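1. Here is my input, please return the structure:
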Amino acid sequence: MTELPKSTGAPAHQNVTFPSGGTTAHGYLALPPSGSGPGVIVIQEWWGLTDHIADVADRLAQEGFVALAPDLYGGNVAHESEEALRMLQALPVSRGVELLSGAVNHLLSLPEVTSDTVGAVGFCMGGGFVLYLAAADPRVSAAVPFYGVIQGELPDFSGLKAQVLGHYGELDQSIPVESIDSLGKAIKEQSGITADLRLYPADHAFFNDGRPVYDAESAALAWQSTVPFLHEQLG
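-> The predicted structure is shown next:
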């Protein structure tokens, strides 16, 4: 079994602020050892901008990307599922997309970013926001939702420009397999893009190595396809 790469501390990393959605947004920025590379937005789970999400940004930086994880909860982190649900419900999808588009603005403005478009990688709530953001913002050219939770109706994919690589767990009761099929059909019918939506013998949140449902083998396989996919789409 291949182990997931971990952050070694080599890339520069820092907490950052930037204008977004009419306010000052916060986030976590990780730079690759080379100091520059294609830009990737990392979108949090419903828990908030946790150490796990920051670690994912560090892993992406180790792979050569400039990774920005915007904080959609304004510094709040949930510790129980009921609290996380309340925080998710307090963030309308339209507002989340607005804040994420501001993060795209900031990422593309950085001199360290070498790409004209960005990738978006997200988990759970953030996986859903990957799709909402990519559908709304043509500057996203690579969309990677991990077990993305869609809140309400599917987004309108008619303006989608991104290639899509999705990772889902077969044992995930919150995302039925039939809904993944419907998602792929909607993307194809509305945008003409054939999404690569992959199933793993795992549960929801299988990539999060801080959760009991973590599945190391499935997580490694998903990562091994995500990194070359991002490089292929972003350069």
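2. can we go C-alpha only for contacts and neighbour counts from here?
-> Noted.
3. the helices in this protein, which residues?
-> Under the criterion DSSP state H, helices of the chain are mapped to 51-62, 81-89, 93-109, 125-136, 177-191, 216-234.
4. Show me what the longest strand anywhere in the chain is in contact with.
-> Once the chain is assigned using DSSP state E, the strand that runs over the most residues is strand 113-123. By Cα atoms under 8 Å, 6 or more residues apart in numbering, the residues outside strand 113-123 that reach it are 36-45, 66, 104, 107-108, 127-130, 134, 139-148, 205, 230, 234-235.
5. how about it: buried residues?
-> Using 16 or more other Cα atoms under 10 Å as the test for burial, strand 113-123 gives 113-115, 117-123.
6. For the comparison step, fold the sequence that follows:
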Amino acid sequence: MCDLDGCGAHKEMPPIIIPDEQRRAFLKGLAALPLAAVLFDPVLARAQADTVEMIEIDMPGGAPVKGALALPDAENAPALLLVHEWWGLNDQIKSVAAEFAKLGFIAFAIDLFDAEPATTPDGAMALIKGLDADLATKKLVTAIDWLKKNPQGNGKVGTIGWCFGGGWSLNASLATPVDATVIYYGNVAKTADELKALKGPVLGNFGTEDQNIDAEMVAGFEAAMKEAGKAGELTVNWYTADHGFANPTSARYDAEDTALAWDRTLAFLKANLG
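-> Reported below is the predicted structural model:
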């Protein structure tokens, strides 16, 4: 779960400056911009989010799974399931899905809440409190199965999530086999027995200043992975940063650590998904 400051909107952080000429070119589809710049600017995030397709995936015995799909140009592509922060399926996570598609991934950003995204911490907390964990797990399993069978894919699927979504990225991997799991400062309080279900490697990106997903929790996760016989499957990266450091609209955004974590994440995904 996100804490109120770490996943809150930016307060007095310096703005990311984008020259008007580059901004106009991006909006016309004539130029690219760094992902952080796109996510920081609501207009740019909306423009990139509009490039994804909202779809529904049939789920046996339940309502369809909703989410945003972004497809790469190439065939035989690896697939990635993205899990949003506590805000829900907003323009930010849709934009990240679009970015992954540009990099060659079939990217599906799931909507676990099946609701309008929250814009305030109180609204986000209400979404979390209303979440049915069993139903959310079924949605994740359904989406992963669909991605594995996608005709444009190579059959390999990874999961990735941030904050609230980081914990659910791990939950998804425990519920059904995947080829790679990425966790950005998500809840990793699991027992060894629970972790025995993992079938693929795990990458964790955590901040040393995080008072919520802290060193004690991560150390417990490492110990549980070792007890489960999975120590060799886990890579933990620490950054001198706080919770939410990879979100450009967070009060605790850290540009340097975000770039490093992104590079490490891409290398991990490409190595394990093809």
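7. what TM-score comes out when they're superposed?
-> The TM-score (TM-score structural alignment, normalised by the length of structure 1) is 0.89; 229 aligned residues with a Cα RMSD of 2.2 Å.
8. Distance to S94 of structure 1 for the buried residues of strand 113-123 of structure 1 - can I get that in TSV?
-> Below are the buried residues of strand 113-123 of structure 1 laid out as TSV (distance: Cα to Cα, whole Å):
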residue	distance to S94 of structure 1
V113	26
T114	28
S115	26
T117	21
V118	20
G119	20
A120	17
V121	18
G122	17
F123	18
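9. Identify the farthest-apart pair in these.
-> T114 and F123 (24.8 Å; Cα to Cα).
10. residues touching the counterpart of K226 of structure 2 in structure 1, list them.
-> Here K226 of structure 2 is matched to K188 in structure 1, going by TM-score structural alignment. Residues near K188 of structure 1 by Cα under 8 Å, 6+ apart: 194-195.
11. Quick check: K188 of structure 1 vs A162 of structure 1, distance?
-> 12 Å (Cα to Cα, to the nearest Å).
12. got it, and P145 of structure 1?
-> Distance from P145 of structure 1 to A162 of structure 1, by Cα to Cα: 12 Å.
13. cool, and A69 of structure 1?
-> Using Cα to Cα, A69 of structure 1 is found at 19 Å from A162 of structure 1.
14. Please name the residues that touch the aligned partner of K161 of structure 1 in structure 2.
-> Aligned counterpart of K161 of structure 1 in structure 2: K199 (TM-score structural alignment). The contact partners of K199 of structure 2, taken as Cα under 8 Å, 6+ apart, are 173, 177-179.
15. overlap between these and structure 1?
-> Here is what carries over to structure 1 from the contacts of K199 of structure 2, by both residues aligned by TM-score structural alignment, their matches' Cα atoms under 8 Å: 173, 177-179.
16. Neighbour-wise, which one of the residues you listed leads?
-> S173 (28 neighbours; other Cα atoms under 10 Å).
17. quick check: stretch 80-88 of structure 1 aligns to which part of structure 2?
-> Counting by TM-score structural alignment, stretch 80-88 of structure 1 corresponds to residues 120-128.
18. how far is the matching stretch from where the chain is centred?
-> Counting by Cα atoms, centre = their mean, to the nearest Å, stretch 120-128 of structure 2 is centred 18 Å from the centre of its parent chain.
19. now swap in stretch 41-48 of structure 1 and tell me
-> For stretch 41-48 of structure 1, the distance from its own C-alpha centre to the chain's C-alpha centre is 7 Å (Cα atoms, centre = their mean).
20. so where is it in structure 2?
-> Using TM-score structural alignment, stretch 41-48 of structure 1 lines up with residues 81-88 of structure 2.
21. what's the first-to-last distance across the matching stretch?
-> End-to-end for stretch 81-88 of structure 2, by Cα to Cα: 14 Å.
22. ok, and what's touching it?
-> Residues contacting stretch 81-88 of structure 2 (Cα under 8 Å, 6+ apart): 1-2, 93, 97, 107-113, 115-119, 123-125, 127-128, 143-144, 157-166, 168-169.
23. In structure 2, which residue is most central in space?
-> G161 (2.6 Å; Cα atoms, centre = their mean).
24. From Q22 of structure 2, how far off is the closest residue to that residue other than its chain neighbours?
-> Residue nearest to G161 of structure 2 in three dimensions, not counting chain neighbours: V83, with 4.6 Å by Cα to Cα, 6 or more residues apart in numbering. The gap separating V83 of structure 2 from Q22 of structure 2 is 30 Å, by Cα to Cα.
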